[in-house]
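J.: no FASTA, just this:
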């Protein structure tokens, strides 16, 4: 077994699960964090990610990324960084795989629609809904609701982007049931998972944007980090067609960002004299971080991607249509709950805010294509941009 650094979480030191479970090896010799990872992989919510938007809404091309493939790519990067830093690979991988489970159909467009629909009932937040899904809605076990994940896993999912001063209702409910110390920084595994997410989508969205024809190489070369990387791969592979070089550029950028994260995090751990997991949580700041130069380059790339891909007119048109689908479904179900499947209709609370939140739970669990199908079934035809 690989040795874990003093600042890495261990299953032996885990704070355990809300519902105690009998130890044993009936289902194989796995520790608590390995079981967390496996519970995520075997969950219905994880399987649904294969038909949920990453960048392109309900893409009709087989080669575009979706939430599922994105999560797998994040997990690969997270494992690599975790191993180099000597922290827990299994916990890091589990956090990476689960981090997007709370996203509704159509990504941020769907989230905005649910947030507006629930404005009088506390709103909607995909991160809080991840915790709600894994602690309440995804319930394959007969003895309790949820997957009964470890405290360490729930803590990492709740605050992988840092402490939370004012949690939204879903996260507040999870915290009330099993206090997650929301005011403190999370484990290094959670911090690494958050940056592995950034590294993955910063680079893989370039690939998808080029494939969709919404980005061009000339546009990308206006970004200093990309221009520098492009010159390096051209020099390394002279005479090779640009299409072949683009894959090498993206691989090289992922490697450069991961290596920078590893080196700078090691320096941060040393400078802060971190000697335990408790030291990580008590540090008062994020310890897993890029160098100043890489952080600014990464922000520059994000600004470019928002201006040229995420806010591209074609993307905005698709997002507007997606918003209409989710908003229309919520209005239809709120007006006539009999339109929902029997199982969801039977469990519908009588009083607000839980009545509306229950309807949002149903919609948030939909895949892109199921949401479109349900809209057409319960409301009627809808004109959707090409690509749906």
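T.: The structure has been received and is ready for your questions. Note that the coordinates shown come from a computational prediction; the quantities given were computed from them, not determined experimentally.

J.: from here on, just use CA atoms for contacts and neighbour counts.
T.: Noted.

J.: buried residues of stretch 110-118, list them for me.
T.: 110-115, 117-118 (16 or more other C-alpha atoms under 10 Å).

J.: any idea how far that stretch is from the chain center?
T.: 18 Å (C-alpha atoms, centre = their mean, to the nearest Å).

J.: among the buried residues of stretch 110-118, which lie within strands?
T.: Of the buried residues of stretch 110-118, none are assigned to strands by DSSP state E.

J.: out of the residues you listed, which one sits closest to residue 155?
T.: residue 111 (22.3 Å; C-alpha to C-alpha).

J.: one step back: so can I have a markdown table of the buried residues of stretch 110-118 showing distance to residue 55?
T.: Shown next, in a markdown table, are those (distance: C-alpha to C-alpha, whole Å):
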| residue | distance to residue 55 |
| --- | --- |
| 110 | 12 |
| 111 | 14 |
| 112 | 15 |
| 113 | 17 |
| 114 | 18 |
| 115 | 19 |
| 117 | 23 |
| 118 | 24 |
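
J.: now the two most distant members of those residues.
T.: Across the buried residues of stretch 110-118, the longest distance by C-alpha to C-alpha is 12.4 Å; it joins 110 and 118.

J.: next one: the residue nearest to residue 297 when sequence neighbours are not counted from residue 30, what distance?
T.: With sequence-adjacent residues excluded and distances taken as C-alpha to C-alpha, 6 or more residues apart in numbering, residue 297 is closest to residue 225, at 6.2 Å. With distances taken as C-alpha to C-alpha, to the nearest Å, residue 225 is found 42 Å from residue 30.

J.: dropping in the other structure now:
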């Protein structure tokens, strides 16, 4: 993998000529960040569940606030790592690429962090499960309508692949190229750069999959332009782009620590336990001397939430520092595609506190009754919405009964692909349903089920 070819300013849907120039003071990668921030799909994340139900009285993280915080951590990681690459590999880099690593890598990483969850449906992972399960449970009626590759996409529906689709596809009546982001940014969110039939849980870059058949050619272009290493052509699979490891580390750091803080604020866990777990991280990564200084500051804080916030900040800082050190250590393996352990898991191997927090969170947070209740409810809402629209869209206009015609009338125009094949028609429904916020999905479900009847203007 050529480290001079990891950046690409090429954008989906735009064909630049070599003489084309723009007068915008922003770099191409700063423009990416702004495009995501102002996009509708990003704004919708404010009403999508991260882990906990979205209560009115106590603020907890949703997908949008989580993504903003991941972007902040990613920016720090990208800045330190960019300076490292520009210095350590100065003899191999062109002057232009030295500048890109020093002054643009952190923009690429922070933008990729912003949109890393943009393909996740409402209700967290239960929304993903509902979409995959719908096709599993209705295989006898649906399977024969699709090719083996298309059917595999549906059976293994994945938010990561859906993110690439949302960011690159041309919706009906909308602009070519979707969000029109640079190929570097798009490559940086591809944790699993393979098609669905290439999935292999024992290989880090193939634990899930990263693009639907509908975006396969687009992804090939992204991979080629950003120097991704082809593993195999059939089924199609690549090694991860080196920037992916940074985005993944930022995400892992945030959700492992922030979920703990949210659980404490909601009263799921005791504040003292939360403090002790965060203390362990600081001591194991930075040692007792650092903890002594932290404790001196902590002793001056009385409010329990403020104490946790302070320890959270120090813990994240420690994890950022260690992530940078490990990225440097394993950089040669990363660019060759041979590393098979995430940066965060490498930290976990030497920091017992990380494993303790994961086990504690699984027992006391992710299996808390309120979390399980929202996952059950979300699964049913998403499943029933698909069941309302998919059978209708698969019939021709002439074959549809009255209620089926009315179901199709509820689908916004940009998600209707009546002139295309069954695969594209169903993807349009998935686009519609997976893009819904928790509230919108619940509201529509209640209305089509007759639970709420009345006029909405």
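T.: Right, received. Where do you want to start? Please read these numbers as outputs of a predicted model, since none were measured by experiment.

J.: quick one: TM-score?
T.: These two chains, once laid on top of each other, score a TM-score of 0.82 by TM-score structural alignment, normalised by the length of structure 1; 364 aligned residues with a C-alpha RMSD of 3.1 Å.

J.: circling back to that earlier point, the residue nearest to residue 297 of structure 1: which element?
T.: helix 224-236 (DSSP states H and E).

J.: now do that helix: which elements does it pack against?
T.: helix 242-271, helix 292-305 (3 or more C-alpha pairs under 8 Å, 6 or more residues apart in numbering; DSSP states H and E).

J.: nearest to residue 210 of structure 1, of the buried residues of stretch 110-118 of structure 1?
T.: Closest approach to residue 210 of structure 1 among the buried residues of stretch 110-118 of structure 1 (C-alpha to C-alpha): residue 110, at 24.2 Å.

J.: and residue 176 of structure 1, what pairs with it in structure 2?
T.: Aligned by TM-score structural alignment, residue 176 of structure 1 pairs with residue 217 of structure 2.

J.: need the next SSE after the helix or strand containing that match, C-terminal direction.
T.: Assigned by DSSP H and E, residue 217 of structure 2 belongs to helix 216-225. Once the chain leaves helix 216-225 of structure 2, the next helix or strand it forms, by DSSP H and E, is strand 230-232.

J.: chain center to that next one: distance?
T.: Using C-alpha atoms, centre = their mean, the offset of strand 230-232 of structure 2 from its chain centre is 23 Å.

J.: again, but for stretch 35-51 of structure 2
T.: Distance, centroid of stretch 35-51 of structure 2 to centroid of chain: 11 Å (C-alpha atoms, centre = their mean).

J.: just checking, residue 257 of structure 1 touches residue 199?
T.: Yes: with contact defined as C-alpha atoms under 8 Å, residue 257 of structure 1 counts as touching residue 199 (6.8 Å).

J.: trace residue 306 of structure 1 over to structure 2, please.
T.: Checking TM-score structural alignment: residue 306 of structure 1 goes with residue 362.

J.: distance-wise, check that match relative to residue 288 of structure 2.
T.: Counting by C-alpha to C-alpha - residue 362 of structure 2 and residue 288 of structure 2 are separated by 28 Å.

J.: of the buried residues of stretch 110-118 of structure 1, closest to residue 195 of structure 1?
T.: residue 111 (21.9 Å).

J.: now do the contacts for that closest one.
T.: By C-alpha atoms under 8 Å, 6 or more residues apart in numbering, residue 111 of structure 1 lies in contact with 103-105, 124-126.

J.: cool, residue 346 of structure 2 as well?
T.: Taking C-alpha under 8 Å, 6+ apart as the test, what residue 346 of structure 2 contacts is residue 326.

J.: and residue 206 of structure 1, which of the three is it?
T.: helix (DSSP: H, G, I helix; E, B strand; the rest coil).

J.: residue in structure 2 paired with it?
T.: Checking TM-score structural alignment: residue 206 of structure 1 goes with residue 260.

J.: I figured its match hits residue 363, correct?
T.: No: counting by C-alpha under 8 Å, residue 260 of structure 2 does not reach residue 363; the two are 11.9 Å apart.

J.: higher neighbour count, these two?
T.: Taking neighbours as other C-alpha atoms under 10 Å, residue 260 of structure 2 and residue 363 compare with residue 260 leading, 26 against 11.

J.: look at residue 174 of structure 2 and give its secondary structure.
T.: Relying on three-state DSSP, one would call residue 174 of structure 2 coil.

J.: ok, now which ones touch it?
T.: residue 414.

J.: which of the helices and strands packed on helix 224-236 of structure 1 sits most buried?
T.: helix 242-271 (a mean of 17; mean count of other C-alpha atoms under 10 Å).

J.: what about the closest residue in space to residue 334 of structure 2 that isn't next to it in sequence, how many residues close to it?
T.: Nearest residue to residue 334 of structure 2, sequence neighbours excluded (C-alpha to C-alpha, 6+ apart): residue 242, at 6.0 Å. Per other C-alpha under 10 Å, the neighbour tally for residue 242 of structure 2 reads 23.

J.: give me the element residue 242 of structure 2 is part of.
T.: Using DSSP H and E, no helix or strand contains residue 242 of structure 2.

J.: show me the strands in structure 2, by range?
T.: 230-232, 237-238.

J.: so what does the first one touch, helix or strand wise?
T.: When you say that, I think you mean strand 230-232 of structure 2. Against strand 230-232 of structure 2 (3+ C-alpha pairs under 8 Å, 6+ apart) you get strand 237-238.

J.: the strand it packs on vs structure 1, average offset?
T.: Mean deviation of strand 237-238 of structure 2 relative to structure 1 after superposition (mean C-alpha distance after the TM-score superposition for structure 1): 3.6 Å.

J.: run the chain-centre distance for that strand.
T.: For strand 237-238 of structure 2 - counting by C-alpha atoms, centre = their mean - the centre lies 19 Å from the chain centre.

J.: also stretch 231-250 of structure 1?
T.: The mean C-alpha position of stretch 231-250 of structure 1 is separated from the chain mean by 30 Å, C-alpha atoms, centre = their mean.

J.: nearest residue to residue 178 of structure 1 other than its sequence neighbours?
T.: residue 18 (6.6 Å).

J.: tell me how far the equivalent of the residue nearest to residue 334 of structure 2 over in structure 1 lies from residue 8 of structure 1.
T.: Alignment note (TM-score structural alignment): residue 242 of structure 2 maps to residue 188 of structure 1. When distance is defined by C-alpha to C-alpha, residue 188 of structure 1 is 7 Å away from residue 8 of structure 1.

J.: overlap in contacts, these two.
T.: 87, 277.

J.: neighbour count added to the contacts of residue 111 of structure 1, as TSV?
T.: Formatted as TSV, the contacts of residue 111 of structure 1 follow (neighbours: other C-alpha atoms under 10 Å):
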residue	neighbour count
103	27
104	33
105	31
124	25
125	21
126	25
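
J.: looking at structure 2, which of the residues you listed hold up?
T.: Retained in structure 2 (both residues aligned by TM-score structural alignment, their matches' C-alpha atoms under 8 Å) from the contacts of residue 111 of structure 1: 103-104, 124-126.

J.: understood, closing this out.
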